[in-house]
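Undergrad: After the sequence you'll find the predicted model.
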Amino acid sequence: MSAETVTISSLGAKGDGVAHGADGPIFVPFALPGETVSIARVKNAGTIMSFASTSPDRVTPPCKHFGPDGVGGTCGGCSMQHLAAAPYNAFKRQILIDALKSKGIDAPVAEIFEAHPHQRRRLVFSARRRDNDMVIGFMQAETHHVVVVEECPIASPGLVSRLDALQIIARAAGADHFRITVTETLTGLDISLDGLPGGLSDRARRDVTNAVLKLKDIARVSANGEIIIEPHKPLLDFDGARVVLPPGGFTQATLEAEAHMAALAAAHIGKAKKIADLFAGIGTFALRLARKMAVHAVESDEKAIKALDFAARNTQGLKPVTAERRDLFRRPLMTSEFKAFDAVVFDPPRAGAEVQCTELAKSQVKKVVAISCNPLTLARDLSILVAGGYRVDQVTPIDQFLWSPHVEAVAFLSKK
């Protein structure tokens, strides 16, 4: 370890300050461009010891767990609370612009759809036994230490107000360490306990069940995907279609971003009569779009596609919805199959949809909406479609993960 003073020139892709040393870049978490800082350096990583000058873009973090001096505190949940809103939003938008440019894509990039405090309806906590008790919170960066949180300005009030209930359930589970995924639904909290070696013991099942029966606003508790107790079906609403979230199932982190992405997709598709929704999940977009057009939804996860199908069959006023379970990584829709559709929406995992886009690029589908949580794989997929004759009309960055370097995007494509 060595001590030195550096000046920060830019922000890296993970939100770290970047200084240029004689032997290459130095990454300094929680430092901002224009700041001169004294650091303790190990290889190409620096830890702030003191400031010689600070940026006018530096603000006081709103959460006590982040640390009032804006150099990270202990909680590993956020990394950018020290940066003012305007440069923070510009940073996220630039991540997307840079990813597109890396693949030679020159397309209009809209202003970012901003995230705001108290919007997150889904969080993943860590639970760990400590001093004969269970603590729940977030992992301190680059450690196995769980930081107990008493507040969380990114989370919805419905999640923060039930931290006590989560601890009661964590104690009842009886394991030494595991993850707790909590989703706020219309009918209460859906709580998924994951990473439990061997699942829950019979005694733990009874203890969890008895604990939940004494608590309010708990829709369901599952362990390693198995339902332990379900006082209420955990329901989500997609424009009037009520979907039962499968145990451990995925949904978008904020309702506001989810609704905005769906509205963007609908606006680009316009008056299409039949569309394909690929990597459809539980129907986040398919069920909303089915208000105006027939939808063929394709998803590999059995529980997710069954939840989508059940909701479609039990919702009035939808156009026809068909649901197909299919692994699009191994068996993508072929070019000939796209003849049945006027438009395509796809929202793959972080790995993207490279194989599927290779087939889609050869089709004559007029309009495509690409939704992605990974700008790099999105840029790769868009480049495949562009090579096949598509034009990227616009890309809109979407922020769901406030005060983090993660950014999502919705891209509009068309082919004449």
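TA: Looks like it arrived, so ask away.
Undergrad: alpha carbons only for contacts and neighbour counts from here, please
TA: Fine.
Undergrad: tally of neighbours for residue 377?
TA: 20 (other Cα atoms under 10 Å).
Undergrad: no no, residue 201
TA: 12.
Undergrad: Quickly note the distance from it to residue 172.
TA: 11 Å (Cα to Cα, to the nearest Å).
Undergrad: can you tell me which residues contact the spatially most central residue of the chain?
TA: Nearest to the mean C-alpha position of the chain, counting by Cα atoms, centre = their mean, stands residue 253 at 5.5 Å. Taking Cα atoms under 8 Å, 6 or more residues apart in numbering, we find residue 253 in contact with 120-123, 400-401.
Undergrad: ok, and the most crowded of those?
TA: Most surrounded of the contacts of residue 253: other Cα under 10 Å gives residue 120, at 27 neighbours.
Undergrad: what about the closest residue to residue 376 other than its chain neighbours, neighbour count?
TA: Sequence neighbours aside, residue 99 is the residue nearest to residue 376 in space, at 5.4 Å (criterion: Cα to Cα, 6 or more residues apart in numbering). If you count neighbours by other Cα under 10 Å, residue 99 ends up with 18.
Undergrad: Assign residue 99 to helix, strand or coil.
TA: helix (DSSP: H, G, I helix; E, B strand; the rest coil).
Undergrad: In this model residue 375 seems to touch it, though I could be wrong.
TA: Yes - at 5.8 Å, residue 99 and residue 375 qualify as touching, with contact defined as Cα atoms under 8 Å.
Undergrad: how about residue 261, secondary structure?
TA: Going by three-state DSSP: residue 261 is helix.
Undergrad: Nearest spatial neighbour of it, chain-adjacent residues omitted?
TA: residue 410 (6.8 Å).
Undergrad: secondary structure element for that neighbour?
TA: Element membership for residue 410, per DSSP states H and E: strand 408-414.
Undergrad: for that strand, packing partners?
TA: Contact partners of strand 408-414 among helices and strands, from 3 or more Cα pairs under 8 Å, 6 or more residues apart in numbering; DSSP states H and E: helix 255-269, strand 367-372, strand 391-398.
Undergrad: if I pick residue 392, what's in contact with it?
TA: Counted by Cα under 8 Å, 6+ apart, residue 392 has contacts 107, 382, 386, 411-414.
Undergrad: In the stretch 1-150 of the chain, what residue spans correspond to helices?
TA: 85-102 (DSSP state H, counting those that start in this stretch).
Undergrad: again, but for the stretch 301-416 of the chain
TA: 302-313, 354-360, 375-387.
Undergrad: how far out from the middle of the chain is the shortest one?
TA: Once both centres are worked out by Cα atoms, centre = their mean, to the nearest Å, helix 354-360 turns out to sit 23 Å from its chain's centre.
Undergrad: Contacts for it, please.
TA: With Cα under 8 Å, 6+ apart, helix 354-360 has contacts from 328-329, 332-335, 338, 380-381, 384-385.
Undergrad: Check it against this one:
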Amino acid sequence: MNRPAEGAEVVRLAARGDGVTADGRFVVGAVPGDRVTADGAIWPGPDHLAPACQHFGLCGGCQLQHASDAILARFATARCLEPLARLGIRPGDVRPAHLSPPFSRRRASLRAARRGGRVELGFNEEGAHRLIDLAECPVLSPELFRLVAPLRQLLAMLMPERSVVGVTMALTDGGPDLLLSNLSAERLPVVEALTAFAAAQRLARLSVEGPLGVETVVAPAVPAVTLGGVAVTLPPGAFLQATADGEAALVAAVMESVGDARRVADLFAGLGTFALPLSRQARVLAVDGAGPALQALERAARSARRPVETQHRDLFRRPLTPDELGRFDAVLFDPPRAGAIAQSTALAQSRVPVVVAVSCNPATFARDAERLAAGDYALETLWPVAQFRWSTHVELVARFVRR
């Protein structure tokens, strides 16, 4: 049957992934190019695809599996530009959006729940607390997804009825790293079961988090990740970029932004995702309030003899001052989703020639960009990065230069 000529055309995607028609209606499940009739029926356009997963529409992990790559790229770019446009900020140059491929997620947080003697393991339903028990996942790397079924069996032996366990998994150079939260490993049979599971699944490490904190049960291999050519041992549950592909795109944009700077400050440095690549050409001060991650970076940099100095500091309460910032040729900041109000304000008052922002939240980035613009910084180049495949979550890198 041919598509009807009548009906409103979907012209864009809203921030949460709904299609928006030319007459202003929000339509769940529609993408640009579709037509929506008066009774709400969606007639698919050329960019409306069949979803890649049986759980799509329920699972909260993906919102845009029905959109083509062209639509995903347009969406990622618009998500970065729209908050800036509302503040009157326009980048001089916007690079093409980078999309990470399917089956590339190397870090994920799942949830396991035992109800009626059965364990369900997966992501939450979109906008609800109901758990989607994963039968497939075209987002997770195969090395991580293969753990889902055996982990479900393991937890069925260890979890009491009506309990919930958090599952944080990361793929390291030494194999999968698994952290189970709200699970006690005090009894010998539990320790033996976890140890046997780690051996059978070839884990690099298995840890549990309970009332006394995080405890490593077994670590058959070193759970290290390579950052900038340096092996960094991952603390249990530490932040790691979701995909190696997305990390590479972010690092490339940061390196281009920093250019030939010889003295660089990396604020909210974490494990050294950017500090270690930068240390190949510059002396780097890496600052963060997360002690375990910063200690891992310090040990790795020292072992590799990289020129990285670390400083443990809460940048929300004690941002680097304009005077402290003045000795650097470039400053990079990569805050959590809340942004960096205090630090961006101090940067705006500094004389740093180049400021590079990495953000996982376009809205709070726009707020920080507004402060930099008020301090006479121009947003020269912006790189949208969509490493969370089929998600509305978008990241970016932005290069600011003092006018």
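TA: Cool, the structure landed. Computed from a predicted structure; not experimentally measured.
Undergrad: Just flag the most distant two among the contacts of residue 253 of the first structure.
TA: Pairwise distances across the contacts of residue 253 of the first structure (Cα to Cα) peak at 11.9 Å, for the pair 123 and 400.
Undergrad: So what does residue 270 of the first structure match up with in the second structure?
TA: Aligning on TM-score structural alignment places residue 270 of the first structure opposite residue 259 in the second structure.
Undergrad: Excluding chain neighbours, give the residue nearest to the counterpart of residue 246 of the second structure in the first structure in space.
TA: Counting by TM-score structural alignment, residue 246 of the second structure corresponds to residue 257 in the first structure. Nearest residue to residue 257 of the first structure in three dimensions, chain neighbours excluded: residue 400, at 6.3 Å (Cα to Cα, 6+ apart).
Undergrad: Surely that neighbour is in contact with residue 255?
TA: No - using Cα under 8 Å as the test, residue 400 of the first structure is too far from residue 255 to be in contact (9.1 Å).
Undergrad: Overlap of the contact sets of these two?
TA: residue 120.
Undergrad: Spit out the contact partners of the equivalent of residue 218 of the first structure over in the second structure.
TA: Aligning on TM-score structural alignment places residue 218 of the first structure opposite residue 203 in the second structure. When contacts are counted by Cα under 8 Å, 6+ apart, residue 203 of the second structure is found next to 174-178, 219-221.
Undergrad: who wins for neighbours among those?
TA: residue 177 (29 neighbours).
Undergrad: Let me know whether that one touches residue 171 as I believe.
TA: Yes - Residue 177 of the second structure lies in contact with residue 171 (Cα under 8 Å); the separation is 6.1 Å.
Undergrad: show me the contacts for the residue nearest to residue 257 of the first structure.
TA: 114-115, 120, 253-254, 257, 407-408.
Undergrad: Kindly state which residue of the second structure is aligned to it.
TA: Aligned partner of residue 400 of the first structure by TM-score structural alignment: residue 387.
Undergrad: thinking again about what came up before, could you save the contacts of residue 253 of the first structure as JSON lines and add columns showing distance to residue 30 of the first structure?
TA: Output for the contacts of residue 253 of the first structure, formatted as JSON lines (distance: Cα to Cα, whole Å):
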{"residue": "120", "distance to residue 30 of the first structure": "23"}
{"residue": "121", "distance to residue 30 of the first structure": "26"}
{"residue": "122", "distance to residue 30 of the first structure": "25"}
{"residue": "123", "distance to residue 30 of the first structure": "23"}
{"residue": "400", "distance to residue 30 of the first structure": "20"}
{"residue": "401", "distance to residue 30 of the first structure": "17"}
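Undergrad: Trace residue 165 of the second structure over to the first structure, please.
TA: Checking with TM-score structural alignment, residue 165 of the second structure has residue 178 as its match.
Undergrad: Pretty sure that match sits in a strand.
TA: Yes - using three-state DSSP, the assignment for residue 178 of the first structure is a strand.
Undergrad: how about it, what does it touch?
TA: 126-128, 193-196.
Undergrad: Give me the distance between it and residue 160 of the first structure.
TA: Residue 178 of the first structure is 19 Å from residue 160 of the first structure, by Cα to Cα.
Undergrad: same thing with residue 404 of the first structure?
TA: 19 Å.
Undergrad: and what of residue 84 of the first structure?
TA: Taken as Cα to Cα, the span from residue 84 of the first structure to residue 160 of the first structure is 24 Å.
Undergrad: Same question for residue 267 of the first structure.
TA: For residue 267 of the first structure relative to residue 160 of the first structure (Cα to Cα), the value is 35 Å.
Undergrad: Check residue 59 of the first structure too.
TA: From residue 59 of the first structure to residue 160 of the first structure the distance is 24 Å (Cα to Cα).
Undergrad: Could you check which of the two is surrounded by more residues?
TA: residue 160 (18 against 15).
Undergrad: Map the more buried one onto the second structure.
TA: Using TM-score structural alignment, residue 160 of the first structure sits opposite residue 145 in the second structure.
Undergrad: Would you enumerate the residues in contact with that match?
TA: Per Cα under 8 Å, 6+ apart, neighbours of residue 145 of the second structure: 136-137.
Undergrad: What distance do you get for it to residue 151 of the second structure?
TA: From residue 145 of the second structure to residue 151 of the second structure the distance is 10 Å (Cα to Cα).
Undergrad: same thing with residue 123 of the second structure?
TA: Applying Cα to Cα to residue 123 of the second structure and residue 151 of the second structure gives a distance of 14 Å.
Undergrad: Just want to know which of those two has more residues nearby.
TA: residue 123 (22 against 17).
Undergrad: which residues sit in contact with the alignment partner in the first structure of the more buried one?
TA: In the first structure, residue 123 of the second structure lines up with residue 138, judged by TM-score structural alignment. Going by Cα under 8 Å, 6+ apart, residue 138 of the first structure touches 75-77, 125-126, 146-149.
Undergrad: just curious, which of these is nearest to residue 16 of the first structure?
TA: Using Cα to Cα, those come closest to residue 16 of the first structure at residue 76, 13.8 Å.
Undergrad: quick one: what's aligned to the closest one in the second structure?
TA: Using TM-score structural alignment, residue 76 of the first structure sits opposite residue 60 in the second structure.
Undergrad: ok, now how distant is its match from residue 166 of the second structure?
TA: 16 Å.
Undergrad: which residue lines up with residue 353 of the first structure in the second structure?
TA: So residue 353 of the first structure corresponds to residue 340, using TM-score structural alignment.
Undergrad: Thank you kindly, that will do.
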